[in-house]
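*Asks:* Need a 3D model of the following:
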Amino acid sequence: MINLTNEQDFNELINKPTIVMFTAGWCPDCHFIQPALPEIEAVHDDYQFVSVDRDAFMDLAVQYDVMGIPSFVAFNEGRETGRFVSRDRKTKEEINQFIESL
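*Replies:* Next up is the predicted model:
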């Protein structure tokens, strides 16, 4: 997973098929799914995965209307192609289903 370090890189990254995970260090549900992410990435190797700390990149979170975390937003060619946002803790199976539905 690529950790976003500056906002300028974001626009370049989302030109390719990309799954962006908006997260935060204090988020227990983000930590819950963390161990499953390498397996999810391996299954969906046609996407690059980018982690965006919502607190560090609040302007991006506001721009893409991301308030709850973790949120998964898919992009391709600079456009949003789907999102998986819910109040419930996300499972590996749910994330895989979201990606497969794109």
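*Asks:* okay, CA-based contacts and neighbour counts for the rest of this
*Replies:* Will do.
*Asks:* From Arg83, how far out is Asn96?
*Replies:* 12 Å (C-alpha to C-alpha, to the nearest Å).
*Asks:* is it true that Lys90 touches Asp29?
*Replies:* Yes. The pair Lys90 / Asp29 is scored as a contact, 7.5 Å apart, by C-alpha atoms under 8 Å.
*Asks:* and for comparison, fold this next one:
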Amino acid sequence: MIIPKNIEELASYAEKGKNVFFFTADWCGDCSFIKPQMPEIEADFPQFNFIQVDRDQYIDVAAEWSIFGIPSFVVTNDGEELGRLVNKNRKTKEEISGFLKMVEG
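*Replies:* Okay, the predicted model is just below:
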């Protein structure tokens, strides 16, 4: 999991490569629920870079990307959005994996 140090680094991932942006926050219980399973999800989808985005640190990005619930996932390829799993519900490993398989085509 890549954790960007600043907005410039985050922007560089948004522009190129196959990326999964994982919007989260320290205080988010549902985020804490899924975080221990993220290494397994990452291992199952090595074609993607997984970028953890702290919603509070990057609140402007979250607003610009219409991230109103966390945890949320946005998949991009060279700057083009391929899909999103954005809602206020708790996510399961199976739900996230199914979403990534669908986006992957």
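*Asks:* Once they're superposed, what TM-score comes out?
*Replies:* For this chain pair, the superposition-based TM-score is 0.96 by TM-score structural alignment, normalised by the length of structure 1; 102 aligned residues with a C-alpha RMSD of 0.8 Å.
*Asks:* picking up where we left off before, out of Asn96 and Arg83 of structure 1, which sits in the busier spot?
*Replies:* The neighbour count for Asn96 of structure 1 versus Arg83, taken as other C-alpha atoms under 10 Å, is higher for Arg83 (18 against 15).
*Asks:* what does the strand or helix carrying the more buried one contact?
*Replies:* Using DSSP states H and E, Arg83 of structure 1 maps to strand 79-84. By C-alpha atoms under 8 Å, 6 or more residues apart in numbering, the surrounding residues in contact with strand 79-84 of structure 1 are 14-15, 71-75, 95, 98, 102.
*Asks:* Please apply the same query to stretch 9-24 of structure 2.
*Replies:* Contacts of stretch 9-24 of structure 2 (C-alpha under 8 Å, 6+ apart): 4, 31, 47-55, 62, 67, 70-79.
*Asks:* Give me the PyMOL select line for the residues you listed, limited to the buried ones.
*Replies:* Entered in PyMOL, the line below selects the buried ones among those, by 16 or more other C-alpha atoms under 10 Å:
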select buried, resi 4+31+48+49+50+51+52+53+54+55+62+67+70+71+72+73+74+75+76+77+79
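*Asks:* So which of the contacts of stretch 9-24 of structure 2 sit within strands?
*Replies:* Among the contacts of stretch 9-24 of structure 2, the ones falling in strands (DSSP state E) are 49-54, 72-77.
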